[in-house]
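1. Take a look and give me a structure for this.
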Amino acid sequence: MSNVEAHPVETRCGGQPDGAGASAVEVLTPREVPLGGPRAMPVRRTLPQRARTLIGAWCFADHYGPDDVGGTGGMDVAPHPHTGLQTVSWLFSGEIEHRDSLGSHAFVRPGELNLMTGGFGISHSEVSTPRTTILHGVQLWVALPDEHRNAERDFQHYVPAPVPLEGGHARVFLGTLAGDTSPVSTFTPLLGAELSVEPGATVTVDVDAEFEHGLLVDTGDVRLNGAALKPAELGYVAPGHTVLTLVNEGPLTARLVLLGGPPFGEEIVMWWNFIGRTHDDIVRAREAWQNASDRFGQVVGYQGDRLPAPALPNATLTPRKNPAPAAKDVS
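-> Take a look at the predicted model:
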């Protein structure tokens, strides 16, 4: 997925701040961003934002739908580039056709993971299919560590089986949870899972104390370690916890996405669809895309023009580091 903002912000993201071991649940609210298409399908962006720019290596989270494509036109994101990251596509309903410059032609379907590695450079397109009536899901990015940020292009597909939990179930698409481990390879330790919690149920999951975690609520009236979360909000929990407690206080099954990873200790610069380490990295990537260099390859089969890169900002912004979680009484 592309960041289609007309004036994307250049963001410097730093390592873990002092005090990040606090036990509070930090509640992050999304902002709405239009995602192309003839009538601009809206998405809810939770990462990055001023309150928090990274959760582990997770650096970007868009949550969209349920979207009636008859009214919005659905998703039609023309070929666009990526560097220094992996894209993670996960759907709740609908279907998206994916084409990339590696030659992959695949479909994103509910409960199936598509993970694409941009590394030094890749380009791809994403279009909701004619079979889609309701489009609903998340699009996530993972920052690559410096030693792997120029990795070769790659594409992986995986269909996780549901894992039973007492009071719900999980589908683990990255990392390990509830005794289940995804075979999909990543460049830093990560956790990614869809969780379902039955009405009125309390679910406890064992987690890695070295990880920080984010719980994105798709549906349901949920409490995370006692803190109330509304749909589309993301609850952040700092490292130091070995258990997360999820309570569904509503009458319907809650659907959640759990993300995690050890704090990403490197400073990165993220602008538009590029991740680098310096402003010059971004300038070179943009010039390569605008000049149609071989760095990003060609997407075959998309009907239409590719996305042009926005204009660069006039000045480099100052670093934006993750703040420590604010203290919050959730008792």
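2. alpha carbons only for contacts and neighbour counts from here, please
-> Will do.
3. burial count for the residue nearest to residue 170 when sequence neighbours are not counted?
-> Nearest residue to residue 170 in three dimensions, chain neighbours excluded: residue 195, at 4.5 Å (CA to CA, 6 or more residues apart in numbering). By other CA atoms under 10 Å, the residues close to residue 195 number 24.
4. Buried ones in the helix or strand containing residue 195, by neighbour count?
-> Element membership for residue 195, per DSSP states H and E: strand 191-197. Going by neighbour count (16 or more other CA atoms under 10 Å), the buried part of strand 191-197 is 191, 192, 193, 194, 195, 196, 197.
5. structure for this one too, so we can compare:
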Amino acid sequence: MRIAIDAMGGDHAPKEIIEGVELSRDENPDVIYDLFGLTDEIKKYLKNDQNIEITQADEVIEMGEEPVRAIRKKKQSSLVLAAQSVKDGKNDAFFSAGNTGAILAAGLFVVGRIKEIDRPALTTTLPIVTPKEGMSDKFVMLDVGANADSKALNLYQFAFMGKYYATNVLKIDNPRIGLLNNGTEADKGDMLHKEVHELLAANKDINFIGNVEARELLNGAADVVVTDGFTGNAALKGIEGTALSTLNLIKSSIMDGGMKSKMGALMLKDVFKSIASKMDYSKYGGAMFLGLKAPVIKAHGASKQETVKNTLAQIKTIIDSKMITEMVDYVDSHKAELDAIKESVKKG
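-> This next block holds a predicted model:
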């Protein structure tokens, strides 16, 4: 197994990327890590080159660059060369914590999308705070940022792919598919969401449970939450921000509450650690651009070594599951259905 890594992508690259790679390598001796970037910079932080290869890349795509222009202009960048190595079959997956738009553009124009899937969806895994017995402790949400403007057909395809991700990576049998909306009633939302609801409800191949509200996501409202990229990204950042703010509020309240509060906090230390661990999004790795011909995974730009390590573990699971190959076959076997949906949407 081989993973192509953009060593120069991210706010803390290449140091934290390389340290995360070494942590992953120590746990997975059967994986080869191909680091793309400025060789001298990479070697500066690399302690042990076992199972690690370095591919020189003379250019770096910065976080603020216009995505499509950047990948077309900087063909010798670490991001583009890493993606190209997957396209050429040298590596099995591509990972970066860099410019999200550039990673998406490289995924589309270099790696390529699955036929019959119009747009890839940025797919993330989030925790369920209090899972019921027999329920998974995680759920999948897509799209969380790849497509700000989406059509009904796109969201229908997201549900199609999300089911496969939940089944093959999270190992959830017959995952419950929910549509993120501003109410649970079938007639809620704008015209887009009403149309998507109708399309999903008519598909007997998926376990569609209807609309779900943002406030119920962490309570296990669904195993797969389908949404457009604008709404999904806003919801994701809201969840992350609320979790961090709540933990900071508890901490400041304890510090300002005097000796009695501090003694109580000391007694609940293990409880607070458990809560912080469950709400730590870095544990769940990166977000995958689902709908491409190979695994392309994006980690948060501010990722540190632990997040990088966890994301690489996630990539290994994805490769081991052969999910992409199976999904391509599944999509191909449902070509007639997908084409019919596409035609019905076009006709309005």
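6. And the TM-score between these chains?
-> The TM-score (TM-score structural alignment, normalised by the length of structure 1) is 0.25; 142 aligned residues with a CA RMSD of 6.6 Å.
7. what does the strand holding residue 195 of structure 1 rub up against?
-> Contacts with strand 191-197 of structure 1, where a contact means CA atoms under 8 Å, 6 or more residues apart in numbering, come from 167-177, 203, 246-248, 253-261.
8. other SSEs contacting the helix or strand following it?
-> As assigned by DSSP H and E, the chain's next helix or strand after strand 191-197 of structure 1 is strand 202-206. Other elements packing on strand 202-206 of structure 1 under the criterion 3 or more CA pairs under 8 Å, 6 or more residues apart in numbering; DSSP states H and E are strand 243-248.
9. Buried residues, the strand it packs on. List them.
-> Buried positions in strand 243-248 of structure 1, judged by neighbour count with 16+ other CA under 10 Å: 244, 246, 247, 248.
10. buried residues in stretch 330-340 of structure 2?
-> Of the residues in stretch 330-340 of structure 2, 331, 338 count as buried by neighbour count, 16+ other CA under 10 Å.
11. Ends of that stretch, what's the gap?
-> 16 Å (CA to CA, to the nearest Å).
12. what ranges do the strands span in structure 2?
-> Taking DSSP state E as the criterion, structure 2 contains strands spanning 2-6, 32-37, 52-56, 93-96, 121-127, 138-142, 176-180, 207-212, 224-226, 287-290, 296-298.
13. same check, this time on the stretch 1-150 of structure 1
-> Counting by DSSP state E, counting those that start in this stretch, the stretch 1-150 of structure 1 has strands at residues 11-13, 25-28, 31-34, 42-47, 58-68, 76-82, 85-93, 96-100, 105-108, 113-117, 122-128, 134-143.
14. and which of the buried residues of strand 191-197 of structure 1 is nearest residue 123 of structure 1?
-> Nearest to residue 123 of structure 1 among the buried residues of strand 191-197 of structure 1, counting by CA to CA, is residue 192 at 23.6 Å.
15. on that earlier part again, just put the strands of the stretch 1-150 of structure 1 in a markdown table and tack on mean neighbour count.
-> Output for the strands of the stretch 1-150 of structure 1, formatted as a markdown table (neighbours: other CA atoms under 10 Å):
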| stretch | mean neighbour count |
| --- | --- |
| strand 11-13 | 23 |
| strand 25-28 | 22 |
| strand 31-34 | 14 |
| strand 42-47 | 22 |
| strand 58-68 | 22 |
| strand 76-82 | 24 |
| strand 85-93 | 23 |
| strand 96-100 | 23 |
| strand 105-108 | 18 |
| strand 113-117 | 24 |
| strand 122-128 | 24 |
| strand 134-143 | 22 |
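16. Quick one: closest of these to residue 237 of structure 1.
-> Among these, strand 25-28 comes nearest to residue 237 of structure 1, with 5.2 Å by CA to CA.
17. helices and strands around the closest one, which ones?
-> Counting by 3+ CA pairs under 8 Å, 6+ apart, strand 25-28 of structure 1 packs on strand 234-237.
18. which helices and strands does the strand it packs on pack with?
-> strand 25-28, strand 212-219.
19. As TSV, the ones you listed with distance to residue 96 of structure 1 would be great.
-> Formatted as TSV, those follow (distance: least, CA to CA, whole Å):
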stretch	distance to residue 96 of structure 1
strand 25-28	28
strand 212-219	19
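20. Looking at the ones you listed, spot the one closest to residue 58 of structure 1.
-> If you check each of these against residue 58 of structure 1 by CA to CA, strand 212-219 wins as the nearest, at 9.4 Å.
21. Helix or strand next in line after the closest one, which one?
-> Following strand 212-219 of structure 1 toward the C-terminus (DSSP H and E): strand 222-224.
22. doesn't residue 246 make contact with residue 168 of structure 1?
-> No - between residue 168 of structure 1 and residue 246 there is no contact under CA atoms under 8 Å: 10.3 Å.
23. who touches both of those two?
-> What both residue 168 of structure 1 and residue 246 touch, as defined by CA under 8 Å, 6+ apart, is the set 197, 203.
24. these two touch, right, residue 205 of structure 1 and residue 244?
-> Yes - counting by CA under 8 Å, residue 244 is a contact partner of residue 205 of structure 1 at 5.4 Å.
25. Now the common contact residues for the two.
-> Counting by CA under 8 Å, 6+ apart, residue 205 of structure 1 and residue 244 have no common neighbour.
26. re the thing from before, residue 68 of structure 1: which of the helices and strands packed on strand 234-237 of structure 1 is closest?
-> Closest to residue 68 of structure 1 of those, according to CA to CA: strand 212-219, at 16.4 Å.
27. who does that closest one touch, helix- and strand-wise?
-> strand 234-237, strand 254-261.
28. Using neighbour counts, pick out the buried residues of whichever helix in structure 1 runs longest.
-> Counting by DSSP state H, the longest helix found in structure 1 is helix 279-290. Across helix 279-290 of structure 1, burial judged by 16+ other CA under 10 Å covers 279, 282, 285, 286, 288, 289.
29. Among these, which pair sits farthest apart?
-> 279 and 289 (15.7 Å).
30. follow-up on the earlier one: closest to residue 222 of structure 1 out of the buried residues of strand 243-248 of structure 1?
-> Nearest member of these to residue 222 of structure 1, counting by CA to CA, is residue 248, at 4.7 Å.
31. Do I have it right that that closest one meets residue 229?
-> No - the pair residue 248 of structure 1 and residue 229 fails to qualify as a contact (CA under 8 Å) at a distance of 10.1 Å.
32. which residues of structure 2 fall in helices?
-> Assigned by DSSP H, the helices in structure 2 fall at 15-27, 39-45, 67-73, 78-87, 100-106, 152-168, 191-201, 229-256, 258-267, 269-278, 305-321, 323-333, 335-347.
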